[in-house]
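Trainee: here is a sequence together with a model predicted from it:
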Amino acid sequence: MFSFFLRRFVWSGYRAIIYNSNSVLKNWCYYIIMIRSMTAFARRDMKKTWGTATWELRSVNQRYLETDISLPEPFRRLEPTIRDRIRTFLTRGKVSCNLCVNVNRQSVLILNEKLTKKLIKAAQWVKMQSNEGEIDPLAILGWPGVIAATEQDIDTDTMSAELLSCLDATLYDLIRTRETEGIALKTIIEQRLAGISAEVTKVRQQMPDILAWQKNKLLGKLEEAQVRLDNHRQEQELVILAQRVDVAEELERLEAHIQETYHILTNQNAVGRRLDFMMQEFYRESNTLASKSINVSVTASAIELKVLIEQMREQIQNIE
């Protein structure tokens, strides 16, 4: 039976991994699921009485979880166990798992007792016939087939348990690397969110002046065309214009998306897909803002928003 057993549950925002006394952590290990990158590499070497082994784990971004496991022939039976163990720890990414094992095989000498007895009996008969010479044990041992060398069988069950324990440690290293990379990705995303918030604030502050400028522009064109409108009709035209260029709703939704994205970044589960969805919402509002733009400054802000959103999207592609 393998030394490792694993159970997961969610409790007060924590996900607990329970190891028994033979596991790599030797005790209960609680860890908070944080933002993780899907790109990481981990390697562990182990040295035992039977030889040496090396685990290598490499992960890259992938929409779903995909595992590629390469094992030496004597340990192919471990593939389902390894695949399940990887799925327990990871939810997204293409993971390559490679195991290299070098066994210290010892040769064992096996004596062919049946042949040896026949040779001794034959040597004794020859001596009796001639009454000369002695039986040379080394000569008998040197006879072809008397002694054969064979490699000692290895205990694959014991080796498998030790290899899986080392795999646990390697997976732990991979997760730590993914989390370290995830912290950097989170920082980049938060910086871009701050940039989007600044652009939203800029547009909001400019809108009263922009609407007043557009109103004066409309009235000026009417005056140039010598078109006279009664006050009621003029008010209607101004209301229609204001509705056509008003971006208050878009700005409010952008602010809501910013807050929701910040909230997702503090979530204790895999958040990559949710962030993908939020980027679609950001794109939708920025496109609407650009289509309603009647001012060079608003157009510039809309373009800057798209640049910031695209930069976020590129980073989010690598988040688990």
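Mentor: Now that the structure is in, tell me what you want to look at.

Trainee: C-alpha only now, for contacts and for neighbours.
Mentor: Noted.

Trainee: can you give me the helices in the stretch 101-250 of the chain?
Mentor: 113-130, 137-141, 156-224, 231-245, 248-265 (DSSP state H, counting those that start in this stretch).

Trainee: out of these, which gets nearest to residue 47?
Mentor: helix 156-224 (10.2 Å; C-alpha to C-alpha).

Trainee: now do the closest one: distance to the chain's middle.
Mentor: 18 Å (C-alpha atoms, centre = their mean, to the nearest Å).

Trainee: packing partners of that helix?
Mentor: In terms of contacts (3 or more C-alpha pairs under 8 Å, 6 or more residues apart in numbering; DSSP states H and E), helix 156-224 is packed against strand 40-48, strand 51-60, helix 79-89, helix 231-245, helix 248-265, helix 296-316.

Trainee: could you rerun that using 10 Å?
Mentor: Secondary-structure packing of helix 156-224 (3 or more C-alpha pairs under 10 Å, 6 or more residues apart in numbering; DSSP states H and E): strand 40-48, strand 51-60, helix 79-89, strand 93-103, helix 231-245, helix 248-265, helix 296-316.

Trainee: how much space between residue 67 and residue 100?
Mentor: 17 Å (C-alpha to C-alpha, to the nearest Å).

Trainee: alongside the first one, take a look at this:
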Amino acid sequence: MTASMTGFAAHSLTLDHASVGIDLRSVNQRFLELHFRLADEFRSLEPQLRDLINRRLARGKVECRISLNLLPAATLDNGLNPAILERLSHWQADVLQRLPNSAPLSVNEILRWPGAVQTATLSQDALNEATLEGMQAALDELIESRQREGGKLKRHILDRLDAAEAQVAGLQPLLPALAAAQRDKLAERLRDALGETGHERLAQEVALAAQKADVDEELSRLATHFAEVRRVLDQTGAIGKRLDFLMQELHREANTLGSKSVALETSRISLELKVLIEQMREQVQNIE
């Protein structure tokens, strides 16, 4: 499926004592550019997270945020820590012996001492494993989001492509009459300038002008490029760069068509083609 480089995914997972939030955002970028904003517990995972994204995405600027929130159950009273209490008691006795006038520790101070109240602990290995699995799920959501957006872009491009092909198809049957009118107009001007004695020169000039104004080759290349755009849009994977190149080629042919124009109708169609091609090009910039 055609995929956009723009997408968003938000995935969360709940463990025994914590919840993990994973947010992925992607926007247009010529290449794949990754940015991470990770809670301290996940810093060591960045190389693995980077590898996961590299394997799933080809282009786009991607921002990955992973947060960790302890659940209320993790901070409930799980009893006092005997080792900490023993250490505090020893330290307090030593201080009071050296400084008899010192105030003893209050119950509130003891309870606030780091580690004095035992809380639930998280296994870092289990946390890492769950986070990597959650990242895969978040990437699935991001890719689905980019594909939905890509489907809209494809429809937009195909609509403009249909209109461009209709313009070319409408011009084809007009070419013989436009060329004949141009030859007659040029021949009349040359006869006025050369008189009746310049028949050979007249024929040469008319033939040369007709050759310069011939747009069959440009119309043929436009048709070829139109067909290639359709073919590429039906492919999977990263197709944006190929489409961008084709838009450049289409614009070049439309410009040449305009420069060779010998009639108002040809100039109008050249301008209309350039407008449609530019509209397609703007959407192509969003495609992976």
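Mentor: Sure thing, it's come through. Keep in mind that what you see is a predicted model, and the values were worked out from it rather than measured.

Trainee: thinking again about what came up before, can you check which of the helices of the stretch 101-250 of the first structure gets nearest to residue 16 of the first structure?
Mentor: So among those, helix 156-224 is nearest, using C-alpha to C-alpha, at 13.3 Å.

Trainee: the residue opposite residue 80 of the first structure in the second structure once aligned: what's it in contact with?
Mentor: Matched by TM-score structural alignment, residue 80 of the first structure corresponds to residue 47 in the second structure. Residues counted as contacts of residue 47 of the second structure (C-alpha atoms under 10 Å, 6 or more residues apart in numbering): none.

Trainee: can you check residue 9 of the first structure too?
Mentor: Taking C-alpha under 10 Å, 6+ apart as the test, what residue 9 of the first structure contacts is 15-18.

Trainee: got a PyMOL select line for the buried ones in the residues you listed?
Mentor: Selecting only the buried entries of the contacts of residue 9 of the first structure in PyMOL, with 16 or more other C-alpha atoms under 10 Å as the criterion:
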select buried, resi 15+16+17+18
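
Trainee: tell me the one of the contacts of residue 9 of the first structure nearest residue 268 of the first structure?
Mentor: Out of the contacts of residue 9 of the first structure, the member with the shortest distance to residue 268 of the first structure (by C-alpha to C-alpha) is residue 15, at 8.5 Å.

Trainee: which non-adjacent residue is nearest that closest one?
Mentor: Among residues not flanking residue 15 of the first structure along the chain, residue 9 sits closest, at 5.7 Å (C-alpha to C-alpha, 6 or more residues apart in numbering).

Trainee: picking that back up, want to try TSV for the helices and strands packed on helix 156-224 of the first structure, with distance to residue 160 of the first structure as columns?
Mentor: Output for those, formatted as TSV (distance: least, C-alpha to C-alpha, whole Å):
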stretch	distance to residue 160 of the first structure
strand 40-48	12
strand 51-60	11
helix 79-89	11
strand 93-103	11
helix 231-245	69
helix 248-265	39
helix 296-316	37
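
Trainee: out of the ones you listed, which is closest to residue 217 of the first structure?
Mentor: Nearest of those (C-alpha to C-alpha): helix 231-245, 10.9 Å.

Trainee: quick one, that closest one and helix 156-224 angle?
Mentor: 160 degrees (axes from the mean of the first three to the mean of the last three C-alpha atoms, to 10 degrees).

Trainee: what's the matching range in the second structure for stretch 173-184 of the first structure?
Mentor: Stretch 173-184 of the first structure maps onto residues 141-152 of the second structure, going by TM-score structural alignment.

Trainee: show residues contacting that stretch.
Mentor: Taking C-alpha under 10 Å, 6+ apart as the rule, stretch 141-152 of the second structure contacts 1-11, 23-27, 56-57, 135-140, 153, 156-158, 233, 283-284, 286-288.

Trainee: show me which residues of it are buried.
Mentor: Buried residues in stretch 141-152 of the second structure (16+ other C-alpha under 10 Å): 141-151.

Trainee: what's the average distance for that stretch when superposed on the first structure?
Mentor: Superposing on the first structure and averaging over aligned pairs (mean C-alpha distance after the TM-score superposition for the first structure), stretch 141-152 of the second structure comes out at 0.6 Å.

Trainee: the alignment partner in the first structure of residue 124 of the second structure: how many residues sit nearby?
Mentor: Residue correspondence to the first structure (TM-score structural alignment): residue 124 of the second structure is matched to residue 156. Counted with other C-alpha atoms under 10 Å, the neighbours of residue 156 of the first structure add up to 13.

Trainee: give the buried residues for stretch 65-83 of the first structure.
Mentor: Counting neighbours by 16+ other C-alpha under 10 Å, stretch 65-83 of the first structure gives 65-67, 69, 71, 75, 82-83 as buried.

Trainee: can you pull the contacts of the closest residue to residue 157 of the second structure other than its chain neighbours?
Mentor: Spatial nearest neighbour of residue 157 of the second structure, excluding adjacent residues (C-alpha to C-alpha, 6+ apart): residue 280 at 5.2 Å. Going by C-alpha under 10 Å, 6+ apart, residue 280 of the second structure touches 153-154, 156-161, 243-244, 247, 274.
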